[in-house]
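>>> Okay, here's the prediction I keep looking at, along with the sequence it came from:
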Amino acid sequence: MTAPATKKLLTLSVSAGNGHVRAAQALVATAEQDWPGCSAVHIDAMAHVAAGFRKVYTDWYLHLVNRAPELWSYLHAKTDSTPHSATAQRLRRGIERLSATALLRELRREKPDAIICTHFLPAELLMREKSRGRIGCPVWLQVTDFDLHNMWLVPGMDGYFAATEEVAFRMRARGLPSERIHVTGIPVMPAFAQGSALVRNECVQALGLEPARRVLLLASGGAGVGNMPALVRRLLALTEPDFQLIAVAGRNARALVELEALQREHPQRLRAVGFTQEMHKLMAAADLVMTKPGGLTISECLAVGRPMLLSDPIPGQEEHNAGYLLEEGAAWLAWDAIGLGYKVARLMADAPQLAAMAARSQALGRPRAAHAVLEHVLGSPDAPGA
């Protein structure tokens, strides 16, 4: 019997924030797990562009959202209403093309059978290549938020993946062909597909915490942005109702050192964690997850069915993500540190409210989103040649 031909899948992300990268990695991990005839590769587009362009595109974005959110809010709204045919948009795309010669060379070297972009930048570059007949394989675009911005409206893709029915509705309303739009959710790593199979009490005990007491997970995101130690001190000052904290500093080494010092002061209430590949277990241990409303982080929370207390949304996309969760009853939102402390205490004391939010979260979750995406791109994993 002849072995099925190997298919090569390429996922393309942009490391402006961590969510686009995590979505691409989730697709690769799922393809490797469930499609034995698939060779999957992830490329961060920023690793193959001019250094100056990379610095502006990634560092400038992070600087704006953290230091000048009002300016970012203006730019987000302005670019959402600027047609793709406008001079400013054409100039932007021209600069991107000039900076991405090495990326396009790398793509030709890889010779994939299919490409999935988890950011609009590589999708725009490949749209031009496809229109000139320089790329023959299908190219798909995965939107990684719970809303739709103009920059994601890249014509000519072979398919588009949306987080929700509303995002798909917006895609159709803004001119993308309905037959190419698929509602799959946002890809999360296969570990999150375990969902309810993760036992809360076992995950709590593995951290050396007490299952009988409420647990709050404070997730910073992979970059560890923000003054987490100060926030943890504020939360530890809340003595009623009693609860325990898991604080994830991500890659912020300085914050982790401070959190570990606080853990020594409060060994019965705090667990400090650095960058981790086991966020699914930390979420499973939590009765409430406190996080920024990034598209990937909240998709992970929904996959595990955890209620959320949202804070510090980036103007634009994260505010829209938060709005979706508030509408659906899976989250509360705190606008400042005072409100944060108040809402943490209130939610930790209200088991029925937490249970209702958890139920809504689980109902909204799409833990097998990556699998759903790949079935469109690669076909069923059980099909011959898949």
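Ah, there it is.

>>> from here on, contacts and neighbour counts on C-alpha atoms
Noted.

>>> measure Ser81 to Pro313 for me?
Remark: distance between Ser81 and Pro313 (CA to CA, to the nearest Å) = 21 Å.

>>> Val143 now?
From Val143 to Pro313 the distance is 18 Å (CA to CA).

>>> In terms of neighbours, single out the busier of the two.
Legend: neighbour count by other CA atoms under 10 Å for Val143 and Pro313, higher for Val143 (26 against 21).

>>> was I right about the more buried one contacting His119?
Yes - contact between Val143 and His119 holds when scored by CA atoms under 8 Å: they sit 7.2 Å apart.

>>> intersection of neighbour lists for those two?
Common neighbours of Val143 and His119, counting by CA atoms under 8 Å, 6 or more residues apart in numbering, are Trp152.

>>> those strands in the stretch 1-150 of the chain, which residues are they?
Along the stretch 1-150 of the chain, counting by DSSP state E, counting those that start in this stretch, strands occupy 7-13, 38-44, 114-117, 139-142.

>>> Mind putting the ones you listed into JSON lines with distance to His76 and mean neighbour count?
Output for the strands of the stretch 1-150 of the chain, formatted as JSON lines (distance: least, CA to CA, whole Å; neighbours: other CA atoms under 10 Å):
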{"stretch": "strand 7-13", "distance to His76": "20", "mean neighbour count": "23"}
{"stretch": "strand 38-44", "distance to His76": "23", "mean neighbour count": "19"}
{"stretch": "strand 114-117", "distance to His76": "21", "mean neighbour count": "25"}
{"stretch": "strand 139-142", "distance to His76": "19", "mean neighbour count": "24"}
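
>>> mind checking which of those strands is nearest Gln25?
Taking CA to CA, strand 38-44 is the member of the strands of the stretch 1-150 of the chain nearest to Gln25, at 6.5 Å.

>>> Quick one: residues in contact with the closest one.
With CA under 8 Å, 6+ apart, strand 38-44 has contacts from 6-15, 21, 24-25, 28, 31-32, 386.

>>> buried stuff in stretch 361-380?
361-362, 364-374, 377-378, 380 (16 or more other CA atoms under 10 Å).

>>> got another, please set it beside the one above:
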Amino acid sequence: MRILILMSDIGGGHRSCTLALQQEFAHWFPGVHEVFSVDVFKQFAPWPLDYVPLAYKYIANKLPGFWQWVFSNYGSLITEEQMATWLAGYLEPYFELLFDRMRPDLLVTVNPLFHPTLFRHLRATGRDLPIVSVVSDLVTPHGSWFHSQLDLCCVPTVQAAVAARRYRVSERNVRVYGLPVRRQFVDVEVRERRAWKRLLDMEEQLPLVLIIGGGEGFGTIAALVEQLVASRRRKAMPDCQVAVVCGRNKALARRLSQSFGTEQVRVLGFVTDMHAWMAASDCAVTKAGPGTIMEAAAMGLPVILSGFVPGQEAENPAFVIRHGMGTYAPSPASQVSVLTEWLSDERKLGRFSDAARATACARAGQSIVEEVDRLFG
């Protein structure tokens, strides 16, 4: 079976979900299914739609209030059918080209932005392709994720399942499996935290705080590092070392390297071994992206959430707190305060770590691909 995953690299969560599914198909069904992925907006959409990922990242980071308004008023500003009609002239010829070129037997979508036009195109052309949606928003997914034409809708939480049914997805087509994470987070080599620190050339005896800016280096990372280093200099908190993942934000990486390069601060760019850094770390500060939250859960890593994208991530801090795997601290000062408390109490950190592992859905990806094979293979 030829499986085409339709995604858009709008955030690391969609990309990570796509990679996780590809890994699971290859692991559990080697040589059985051909799996391809396409970034719809970057690889096939014409101007100006090819700028949608950049526009979203800018708005979500710089204009969160505006994004909240768009998210909350999407249905009243423009209906799904109106959106599909407006985009049809731009995207439908490219969907036709894509399907003719790839000849898929099944579609898997991991991003909802092109759903209205996709469903309209399939109806108009009579293409009888099963459609599976793998929802990557944890608790408050946008309504555009869901459609009555979906043959299978895989969601990460019970709350997301309720939303799916509210938006006309048949209950028999909804599965709650969790959010798939890449295999390196599931099958990570069992080592002591100190061994991972040694592998990464970090000090074995010192606690390691991991600061994650996401793929684009979002957040008030510089202010946090500055206050963390200052607090450590004053001996106002336990001694520790810091690793900062700046993502693709090269300017931030240069600034931190120049300012704190000799302060037990390791500055990293975009990393491909995040599982190793999570395995070596005692706790992490990150924004409330669903992919990072569930990767941390799989690694038993307590998290301090520094912020969230309004709308689809709004309830993620409550999810983390409810499951006992971390807390929410929106300012650098509050983050340093929590870090001071946690690093002073190993047993508390241990409880957060145990709760994180209990929250993980390590076999979510396996469950999804097995169900796809059972239903459509």
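All right, it came through fine. Since this is a predicted model, take the numbers as computed values, not measurements.

>>> now what about the TM-score between them?
After superposition, the two chains reach a TM-score of 0.91 (TM-score structural alignment, normalised by the length of the second structure), with 369 aligned residues with a CA RMSD of 2.1 Å.

>>> Tell me the one among the buried residues of stretch 361-380 of the first structure nearest to Val215 of the first structure.
Ser361 (17.1 Å).

>>> Against Pro367 of the first structure, how distant is that closest one?
Ser361 of the first structure sits 11 Å away from Pro367 of the first structure, going by CA to CA.

>>> Could you name every residue contacting both of the two?
Looking at what touches both Ser361 of the first structure and Pro367 (by CA under 8 Å, 6+ apart), the common residues are Leu302, Ala303.

>>> Without its sequence neighbours, what residue ends up closest to whatever residue of the second structure lines up with Ala163 of the first structure?
When the second structure is aligned by TM-score structural alignment, Ala163 of the first structure is paired with Pro156. Counting by CA to CA, 6 or more residues apart in numbering, Pro156 of the second structure lies nearest to Gly178, which is 3.6 Å off, once chain neighbours are set aside.

>>> now Leu207 of the first structure
Per CA to CA, 6+ apart, closest to Leu207 of the first structure is Arg271, 7.4 Å.

>>> Run through the residues that contact the one you found.
Leu207, Leu245, Ile246, Ala247, Glu260, Gln263.

>>> which one in the second structure is aligned with it?
Looks like Arg271 of the first structure aligns to Arg266 there (TM-score structural alignment).

>>> for its match, helix, strand, or coil?
strand (DSSP: H, G, I helix; E, B strand; the rest coil).

>>> Would you mind measuring from it to Thr18 of the second structure?
29 Å.

>>> Over to Ser306 of the second structure?
Distance, Ser306 of the second structure to Thr18 of the second structure, by CA to CA: 25 Å.

>>> what about Arg93 of the first structure, how many residues close to it?
17.

>>> Tell me which stretches of the stretch 201-350 of the second structure form strands.
Counting by DSSP E, counting those that start in this stretch, the strands of the stretch 201-350 of the second structure are 208-212, 241-245, 265-268, 283-286, 303-305, 326-328.

>>> can you redo the strands of the stretch 1-150 of the first structure as CSV with distance to Trp60 of the first structure?
Formatted as CSV, the strands of the stretch 1-150 of the first structure follow (distance: least, CA to CA, whole Å):
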stretch, distance to Trp60 of the first structure
strand 7-13, 17
strand 38-44, 17
strand 114-117, 22
strand 139-142, 23
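
>>> residue boundaries of the helices in the stretch 201-350 of the second structure?
221-233, 250-260, 274-280, 290-298, 316-322, 332-343, 346-359 (DSSP state H, counting those that start in this stretch).

>>> Tell me, how many residues neighbour Gly385 of the first structure?
Gly385 of the first structure, neighbours per other CA under 10 Å, totals 17.

>>> out of the strands of the stretch 201-350 of the second structure, deepest packed?
Across those, averaging neighbours per residue (mean count of other CA atoms under 10 Å) puts strand 303-305 on top, at a mean of 28.

>>> Pull up the aligned stretch in the first structure for it.
So strand 303-305 of the second structure sits over residues 308-310 in the first structure, by TM-score structural alignment.

>>> quick one: the counterpart of Ala363 of the first structure in the second structure from Phe319 of the second structure, how far?
Applying TM-score structural alignment, one finds that Ala363 of the first structure aligns to Ala358 in the second structure. Going from Ala358 of the second structure to Phe319 of the second structure by CA to CA gives 13 Å.

>>> which residues are in contact with the biggest helix by length in the second structure?
Counting by DSSP state H, the longest helix found in the second structure is helix 80-102. The contact list for helix 80-102 of the second structure (CA under 8 Å, 6+ apart) reads Leu4, Phe44, Ala45, Pro46, Pro116, Thr117, Leu118, Arg120, His121, Ser144.

>>> Check stretch 331-346 of the second structure too.
Contacts of stretch 331-346 of the second structure (CA under 8 Å, 6+ apart): 207, 220, 223-224, 227-228, 231, 236-238, 285, 304, 306, 329, 348-349.

>>> Try it again at 10 Å.
The contact list for stretch 331-346 of the second structure (CA atoms under 10 Å, 6 or more residues apart in numbering) reads 207-209, 220-229, 231-232, 236-240, 282-285, 302, 304-307, 326-329, 348-350, 352.

>>> My read is that Gly159 of the first structure contacts Thr184, right?
No - under the criterion of CA atoms under 10 Å, Gly159 of the first structure makes no contact with Thr184, lying 11.7 Å away.

>>> Now the common contact residues for the two.
In contact with both Gly159 of the first structure and Thr184: Gln142, Val373, His376, using CA under 10 Å, 6+ apart.

>>> Lovely, talk soon.
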